[in-house]
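*Asks:* Pasting a predicted model and its sequence here:
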Amino acid sequence: MIPILMYHQIADMPPKGTPYRGLCVPAKKFAQQMQWLKRLGYRGLSMQDLLPYLEGKKSGKVFGITFDDGYANVHDNALPVLQALGFTATTYFVAGHPGGHNHWDIEKGIPHSGLMNEQQIQNWAKAGQEIGSHTLDHVHLTQLPENEARRQIEASKYGLEAVFGVPVTAFCYPYGDESAAIREMTRQAGYTNATLTVKGLALKEDDLFGLPRVTVSGNIGLVAFLMKCLTQKEHKRRVKKEKQP
């Protein structure tokens, strides 16, 4: 079982009562989480680097690190920590909006937050971190006509590859919104893996285009965080949910 951590923003949490405030993990807390996993002998890996472990070709004390959406605060606050520890991570970029903001969240009352611009994305890649895709516009893929869903999946990959000159093989379904048809489109586009918002540890028998993750909230304590990552607790929760009718 391999934990794949799901983060969004690495920034101070907004005031209490703010919708989805847990999507912000304070920088000091993120650093503490990474440092403790390193002390315990674990190595944080991007999805590209994690793939051989997910496929059973390698074994070791590893975990995946992913960031959804591509926030600028991930560049500023998470990248230095990753570099200091020798970890790699994947950021899933909303490919059509470098330098933009989280426009898809505004109607929910989530505060405005800037996305990495092209230079910051380039810095991310030059530092050995992985560029992944989160579609062009952060859309609900199953709610789109087939041609548009395919365009969102394919054009985001090809556009990122053309601009930044690196292979883009990791995909994340916005909102966790996917289906068998969407997974097949993702395979056909040339990705090697895709992650969900479903909670749980990844198993060797999992579809590489339907990988669960461990949600990391800004209000989680260190002990609870380590228990989610390194014990059977998260796996048991996943099994219980899968058994529900």
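*Replies:* Received, thanks.
*Asks:* make it CA atoms for all contacts and neighbour counts henceforth
*Replies:* Fine.
*Asks:* Give the helix, strand or coil label for the residue sitting nearest the centre point of the chain.
*Replies:* Centroid-nearest residue in the chain: Thr66, 3.1 Å away (criterion: C-alpha atoms, centre = their mean). Secondary structure, DSSP: H, G, I helix; E, B strand; the rest coil: Thr66 is strand.
*Asks:* any idea how far Thr91 is from it?
*Replies:* 6 Å (C-alpha to C-alpha, to the nearest Å).
*Asks:* Tell me how far the residue nearest to the centre of the chain lies from Ala180.
*Replies:* For Thr66, the distance to Ala180 (C-alpha to C-alpha) stands at 23 Å.
*Asks:* Got another one to weigh against that:
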Amino acid sequence: MPADTVSAGPLWAAMYHSVADPTDDPYRVTVSPDRLDRQLRWLRRRGLTGVSMDRLLGARAEGRGAGLVGLTFDDGYADFLEEAVPLLRRYAFTATVFVLPGRLGGTNEWDTPGPSKSLLTADGIRAAARAGMEIGSHGLRHTDLTKADDEVLAADTARSRELLRELLRDLTGRHEVAGYCYPYGTVDARAIKAVRAAGYAYACAIDPGPLTGVFALPRVHVGESDTGLRLNLKRRTHRWRREPVPAEEYAEYAARTRRTAQATQAAHTAHTERTVNDDTRAATTT
């Protein structure tokens, strides 16, 4: 079957959370591994490819977005590595997982009284990156930015990116952190300003209302109840929505990511050279 011409319509990104038993889930954010498998198969049978958000945006900026659908997983649950990654790799898909560097190895305490779920550790995040997944920030501790004061706002955006870049530093080509996901999906102009200032290239919301652009990307919730029939309906409905990113912003995104990639490569080279020089000096003094 020919690929769906996704680039001819508005950007389409799916929002997932946990991949586990959805029985005890008052917030309906958990999808079973079997259901996720069926949903990924649904994409594949329609000639669609699930990709990370950085790849989706980069492709659309170059006019190559046909057949690509963004896949995102919020909160960085440990089951992303255990359940989602093997399924994604089965279909040769990638995805973006938005993690919380202030809660590494912790639990989803913000979701009380829902079930306690384990979050990815630092090693788990690195393993996901090595598997080809994009790592993005979901803030430090899952704080609603629209209710945060200036100090918390700056720390949540800039500090979380800094911690993730350091965590991924030794993974060549994978330690840049381009994406941010607003906790609870809530966003306003003040939050967008902080995310831009922190150096991110894009940010995901859920329904950003009148806000548009790469720092207010809308996503479609996908859950356990989304069978092929419901996905077809969501896809048809989505075709009538507006394109969330103006054409000129795609060009700006491409230029910004090129500059960031060059700076990242230069920093990585300098870090490697310093390490080699330090090792050489240590060897000559022993």
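*Replies:* On my side now, so go ahead. Every value quoted in this text rests on a predicted model; they were computed, and no experiment measured them.
*Asks:* re earlier: the residue nearest to the centre of the first structure matches what in the second structure?
*Replies:* In the second structure, Thr66 of the first structure lines up with Thr72, judged by TM-score structural alignment.
*Asks:* That match against Trp12, yeah?
*Replies:* No - using C-alpha atoms under 8 Å as the test, Thr72 of the second structure is too far from Trp12 to be in contact (11.0 Å).
*Asks:* what stretch of the second structure does the longest helix seen in the first structure fall on?
*Replies:* Assignment by DSSP state H gives helix 146-164 as the longest helix of the first structure. Alignment of helix 146-164 of the first structure against the second structure: residues 150-168, by TM-score structural alignment.
*Asks:* how far does that stretch sit from the chain's center?
*Replies:* 15 Å (C-alpha atoms, centre = their mean, to the nearest Å).
*Asks:* Go ahead and name everything in contact with that stretch.
*Replies:* Residues from elsewhere that reach stretch 150-168 of the second structure, judged by C-alpha atoms under 8 Å, 6 or more residues apart in numbering: 100-102, 122, 126, 137, 139-141, 143, 145, 174-177, 180, 191, 194-195, 197-199.
*Asks:* what's the span of it from first residue to last?
*Replies:* End residues of stretch 150-168 of the second structure are separated by 27 Å (C-alpha to C-alpha).
*Asks:* residues of that stretch that come out buried?
*Replies:* Residues 153-165, 167-168 are the ones in stretch 150-168 of the second structure that count as buried (16 or more other C-alpha atoms under 10 Å).
*Asks:* Strands along the stretch 1-150 of the second structure, start to end?
*Replies:* Taking DSSP state E, counting those that start in this stretch as the criterion, the stretch 1-150 of the second structure carries its strands at 13-16, 18-19, 30-31, 49-51, 68-73, 96-99, 134-137.
*Asks:* after superposition, how close is the fifth one to the first structure?
*Replies:* After superposition onto the first structure, strand 68-73 of the second structure lies on average 0.3 Å away from the residues it aligns with, using mean C-alpha distance after the TM-score superposition for the first structure.
*Asks:* The second one too?
*Replies:* On superposition with the first structure, the mean distance recorded for strand 18-19 of the second structure (mean C-alpha distance after the TM-score superposition for the first structure) is 0.6 Å.
*Asks:* Show me how far that strand is from its chain's centre.
*Replies:* So, by C-alpha atoms, centre = their mean, the centroid of strand 18-19 of the second structure is 15 Å from its chain's centroid.
*Asks:* Same question for the last one.
*Replies:* Once both centres are worked out by C-alpha atoms, centre = their mean, strand 134-137 of the second structure turns out to sit 5 Å from its chain's centre.
*Asks:* By how much does it deviate from the first structure on average?
*Replies:* Strand 134-137 of the second structure sits 0.4 Å off on average (mean C-alpha distance after the TM-score superposition for the first structure).
*Asks:* which residues sit against stretch 110-121 of the first structure?
*Replies:* 18-21, 69-73, 75, 97-103, 105-106, 131.
*Asks:* Go again with 6 Å.
*Replies:* Identification of contacts with stretch 110-121 of the first structure by C-alpha atoms under 6 Å, 6 or more residues apart in numbering yields Pro19, Gly70, Tyr71, Ala72, Pro98, Gly99, Gly100, His101, Asn102.
*Asks:* What distance do you get for the aligned partner of Gly99 of the first structure in the second structure to Lys234 of the second structure?
*Replies:* Aligning on TM-score structural alignment places Gly99 of the first structure opposite Gly105 in the second structure. According to C-alpha to C-alpha, Gly105 of the second structure and Lys234 of the second structure sit 34 Å apart.
*Asks:* And for Ala61 of the second structure?
*Replies:* For Ala61 of the second structure relative to Lys234 of the second structure (C-alpha to C-alpha), the value is 24 Å.
*Asks:* Between these two, point out the one with more neighbours.
*Replies:* Each of Ala61 of the second structure and Lys234 has its neighbours counted (other C-alpha atoms under 10 Å); Ala61 has more, 20 against 15.
*Asks:* one step back: winner for burial among the strands of the stretch 1-150 of the second structure?
*Replies:* Most buried of the strands of the stretch 1-150 of the second structure by mean neighbour count (mean count of other C-alpha atoms under 10 Å) is strand 134-137; its value is a mean of 30.
*Asks:* Now do that one: which range of the first structure does it align onto?
*Replies:* Using TM-score structural alignment, strand 134-137 of the second structure pairs with 130-133 in the first structure.
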